[in-house]
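J.: Dropping the sequence and predicted coords here.
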Amino acid sequence: MDFGLKVGDLVWAKMVSFSPWPARIVQPGPSTPKKTGRKECQWVYFFGSKNYAWIENNNIKPYADFKEKFYDCNNTALFKKAISEIEEFISKLAEDPNYELPNFDLPVPTSSSTTTNNTSTTSSKKSKTPSKEKEKEDPDKKFNKLISPKKTKKAAPVKRENSDAGSTRSSARAPKRSRTSPRLEENGIGDLGTEILNRPSILDAPESPTLNLNSISELLNTKDILASKLTFGFIGLGTIGSGIVKNLINSGHKVNLFNRTMKKCEDFKAQAENDVNKAGLVNTYIAPCDVMQNSDITFNCVSDPYNAKENLVGNCGITKVGDSFHGKGYVEMTSIDPQSSKDMCEIIKSKGGRYLEAQVQGSKNEADEGSLVVLTAGDKSLFVDCQSCFKAMGKTAFFLGDVGYATKTNLILQLMKGVALVGMAEGLALADRCGISSKDVLNIFNLTNLACGYLSNKAELIVKKEFKHVEQAIKHMQKDMQLALDLSDQLKQPLLMTSTANEVYKHARRLGYDEHDAACVYMRTRH
């Protein structure tokens, strides 16, 4: 049904395999490519991409009637630009019925007398007008020159004998369709390189972890925790560290704090001082070495191996305490590689200290609830001394043996999560491209045996596009994937899927999503 289509109508135009796109039916120019096929078609102009194409009538719908249905069928920046342009055009057209954009080549009605009087003048102008000037006056021809390949000489007619009639026929071989065909551009998704380069920066900054000692999880209330009488130091109040420290304080542990942003430490101390049951449990220090000196056991929970080593041996690092740690304990909770962990262990042991690697599986939500899974390896006596802390921060803690086993196990689990997340993101991107509601896909997904808390939660963030709600920053996920690949290089173990997934994460980071949740890898698969 063509709805009485005519030149000037605002419509939704759809090409095969692509979503409907805001467009306008325009008058074909003298250099407009001839339409192919027998079906009725319209020459349309696509908003946003400023491209043209012949579209069959049955793939054209009135813009106003189908606006609500097609408005959210595409999330690309170019599609949003197209919506903005057509809405602006409608607004200006309401103010001035004669308003027209320079992109359109619509016919201007003239009276018969004017046409007659100007016939000779027009004819003389045509004979004197250079060909280059004609091209300037015809936007269609100029556009087709930009997107079409250079013309080649037409092949000479090939004659062949007709065995039945004994006569000859001349036929020319049809020119092969150029690989530089503007088919993608015609559908409003052209100029892809420009779209990526000009993609707007992310305006919404990631949410910072909230520090609220009064928000005690139900799970923590059900735990029977007898707080150790030892004093614990804690370095790093990031996404995971803030939740761990909150549960340590709420379970009655005495904690000494250090963070690069000292305001977070002061906030924790101020909230503790305002609560009679927590007063005196929190102290703050201006350097890692001060925390180590005033604590029996010190936890280090920062972003990456570099910062972990810096807190250990850097300026004012914990090794600056003195020549001996006198049996003090050091627990490395940063997600690091096995070799770095072993190097740290040697440094701590050389000064008479005890070392334990404690890798955590979980995100911000699990840290806040106290439901992390803790994987440890190293000094078993230190593991025993930290039991009350591990009980406050997680639902279980494993001791896996010698230093290196916990870090390896953690990287293996992170590898599985990272590859699975990319697969799910690609599935939801394909659903969007097919015109299938991602919400429907998520509802069905949650009813199958594929569903798990991690993937369901990430899918929810993808559907709502809430990547600023950070549970695990994408830069940390990609860092763990890279550490897993480094480990595989040492063991000569091929990781094909992990290598590919790591490239997807790197590309998403390059698009500016470094500090956003790992679920934003969807934005790379979508575009």
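T.: All right, it came through fine.
J.: When you work out contacts or count neighbours from here on, use the C-alpha atoms and nothing else.
T.: Will do.
J.: In space, what's closest to Cys389 - neighbours in sequence excluded?
T.: In space, not counting the residues next to it along the chain, Cys389 is nearest to Leu248; the distance is 6.4 Å by C-alpha to C-alpha, 6 or more residues apart in numbering.
J.: Now do the contacts for that neighbour.
T.: Contacts here follow C-alpha atoms under 8 Å, 6 or more residues apart in numbering; on that basis Leu248 touches Lys254, Val255, Cys389, Ala392, Met393.
J.: secondary structure element for the second one?
T.: Taking DSSP states H and E as the definition, Val255 sits inside strand 254-258.
J.: and if you look at the fourth one?
T.: Secondary structure assigned from DSSP H and E places Ala392 in helix 387-393.
J.: helix or strand right after that helix?
T.: Using DSSP H and E, the next helix or strand after helix 387-393 towards the C-terminus is strand 394-399.
J.: Quick one: list the elements packing against the helix or strand following that next one.
T.: On the C-terminal side of strand 394-399, the nearest following helix or strand under DSSP H and E is helix 405-434. In terms of contacts (3 or more C-alpha pairs under 8 Å, 6 or more residues apart in numbering; DSSP states H and E), helix 405-434 is packed against helix 338-350, strand 354-361, strand 372-378, helix 438-445, helix 453-464, helix 474-491, helix 496-508, helix 521-526.
J.: okay, now the one to match up with it:
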Amino acid sequence: MRIGFIGLGVMGTPMALNLIRAGHTLVVHRVKERSQILIDEGATAAASPQEVAEGAEVVILMLPDTPDVEQVLRGESGVLAGLQPGSLVIDMSSISPVATAELAAEVAERGGGYVDAPVSGGEVGARDGALTVFVGGSEEAVSRAMPLLEVMGKTITHMGEAGAGQATKVVNQVIVGLTIEAVAEGLALAEASGIDAARVREALSGGFASSRILDLHGQRMVERHFEPGFRMRLHRKDLGLALAAAEHHGVTLPGTEAVTGQMDTALAHDLAEQDHSALFRLIGGEFT
């Protein structure tokens, strides 16, 4: 396929690279040093989102936040200005489920299909083509998107109509955020008790407290290695989406409110660009 790809960040670049190596032709926007490899592998650079969309069968977005997606789609020289009838937009960003439904309707008005397909799995999952993908959209649109999603992801679940994928991703981020906080608390308590946190992590790995977050992020915490796989500021953004959704639906999320407050404090201590597991630095008392 001829694919337009917009959003060449930590995750977007390896996702796009996997598509190229699967034999697809890519047109990309805003190439920087990190994403120069895509040009080296045969992608073509475009001057605007509109130019990306012109002639593309599919346009994939992997952007930081709701306003970014809205601007790229609706803005001057945006995707909607160049979208061809019958083309498909796949938004793999993590954004508002409410906004997603509105954007899907606008794409449909222009004769296009829309799939929301936010992901979980971080930089490693993006690089390995092993992302977990939560998908929303019509059966027809999802069927068209599936061969591409299968290049980038390993576990792909169609959750319902447009917006359902984003709603599921919000749930994922709540659970991940609270589990990171729980692991951070546990390992901080271990260290305060004079126990080797690395040995505690190993001891717990075979029991009921075992989790992928204890395995991967627990190791980051023990080693104090917080280079971003998923930046703290982006997870904080996702928790904001969760709280907005909870307010919309009349649900209270006290744990999410607490972790959101902790992340706000962490961001105030310049941890925005560190991995979300760097919450351990705050929980462990580094800034007291």
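T.: Yes, it's here. Here the structure is a predicted model, which means the values were calculated and not measured.
J.: Post the TM-score for the overlay when you can.
T.: Here the TM-score for the pair of chains, by TM-score structural alignment, normalised by the length of structure 2, is 0.94; 285 aligned residues with a C-alpha RMSD of 1.5 Å.
J.: rewinding a little: in structure 2, which residue range corresponds to the helix holding Ala392 of structure 1?
T.: Per TM-score structural alignment, the counterpart of helix 387-393 of structure 1 in structure 2 is residues 146-152.
J.: buried residues in that stretch?
T.: By 16 or more other C-alpha atoms under 10 Å, the buried positions in stretch 146-152 of structure 2 come out as Leu148, Leu149, Glu150, Val151, Met152.
J.: Likewise for stretch 54-73 of structure 2?
T.: By neighbour count on 16+ other C-alpha under 10 Å, the buried set for stretch 54-73 of structure 2 is 54-66, 68-70, 72-73.
J.: And for it, what's in contact with it?
T.: Counting by C-alpha under 8 Å, 6+ apart, 1-9, 11-12, 49, 52-53, 78-80, 82-84, 86-96, 99, 103, 234, 237 sit against stretch 54-73 of structure 2.
J.: so the strand holding Val255 of structure 1 aligns onto which residues of structure 2?
T.: Using TM-score structural alignment, strand 254-258 of structure 1 pairs with 25-29 in structure 2.
J.: now stretch 358-377 of structure 1
T.: The aligned range for stretch 358-377 of structure 1 is 117-136, by TM-score structural alignment.
J.: Show the residue spans covered by the strands in the stretch 51-200 of structure 1.
T.: Under the criterion DSSP state E, counting those that start in this stretch, the stretch 51-200 of structure 1 carries strands at the ranges 51-56, 60-62, 158-161, 168-171.
J.: start to end distance for the match of stretch 358-377 of structure 1?
T.: Start-to-end span of stretch 117-136 of structure 2 (C-alpha to C-alpha, to the nearest Å) is 6 Å.
J.: Next: stretch 45-65 of structure 2.
T.: 23 Å.
J.: Output the residue interval of structure 1 matched by that stretch.
T.: Here stretch 45-65 of structure 2 aligns to structure 1 at residues 284-304, judged by TM-score structural alignment.
J.: how far out from the middle of the chain is that stretch?
T.: Stretch 284-304 of structure 1 sits 34 Å away from the centroid of its parent chain (C-alpha atoms, centre = their mean, to the nearest Å).
J.: Same question for stretch 202-219 of structure 2.
T.: Per C-alpha atoms, centre = their mean, the centroid offset for stretch 202-219 of structure 2 relative to its chain is 23 Å.
J.: Pull out the buried positions in it.
T.: Within stretch 202-219 of structure 2, the residues that qualify as buried by neighbour count (16+ other C-alpha under 10 Å) are Ser211, Ile213, Leu214, His217, Gly218, Gln219.
J.: Now for the first one: which residues touch it?
T.: By C-alpha under 8 Å, 6+ apart, the contact set of Ser211 of structure 2 is Ser205.
J.: Map it across to structure 1 for me.
T.: Under the alignment by TM-score structural alignment, Ser211 of structure 2 pairs with Cys452 in structure 1.
J.: Report the separation between its match and Cys520 of structure 1.
T.: Cys452 of structure 1 sits 19 Å away from Cys520 of structure 1, going by C-alpha to C-alpha.
J.: Contact partners for the closest residue to Val170 of structure 2 other than its chain neighbours?
T.: Distance criterion C-alpha to C-alpha, 6+ apart; nearest residue to Val170 of structure 2, sequence neighbours excluded, is Ala242 at 5.5 Å. By C-alpha under 8 Å, 6+ apart, the contact set of Ala242 of structure 2 is Val170, Val171, Val174.
J.: Just put these in JSON lines and tack on distance to Ile283 of structure 2.
T.: Shown next, in JSON lines, are the contacts of Ala242 of structure 2 (distance: C-alpha to C-alpha, whole Å):
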{"residue": "Val170", "distance to Ile283 of structure 2": "23"}
{"residue": "Val171", "distance to Ile283 of structure 2": "23"}
{"residue": "Val174", "distance to Ile283 of structure 2": "18"}
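J.: Return those of the residues you listed that are likewise in contact in structure 1.
T.: By both residues aligned by TM-score structural alignment, their matches' C-alpha atoms under 8 Å, the contacts of Ala242 of structure 2 still in contact after alignment to structure 1 are Val170, Val171, Val174.
J.: which one of these sits closest to Gln262 of structure 2?
T.: The shortest approach to Gln262 of structure 2 among the kept ones among the contacts of Ala242 of structure 2 belongs to Val174, at 13.6 Å (C-alpha to C-alpha).
J.: Just give me the match in structure 1 for the closest one.
T.: Aligned partner of Val174 of structure 2 by TM-score structural alignment: Leu415.
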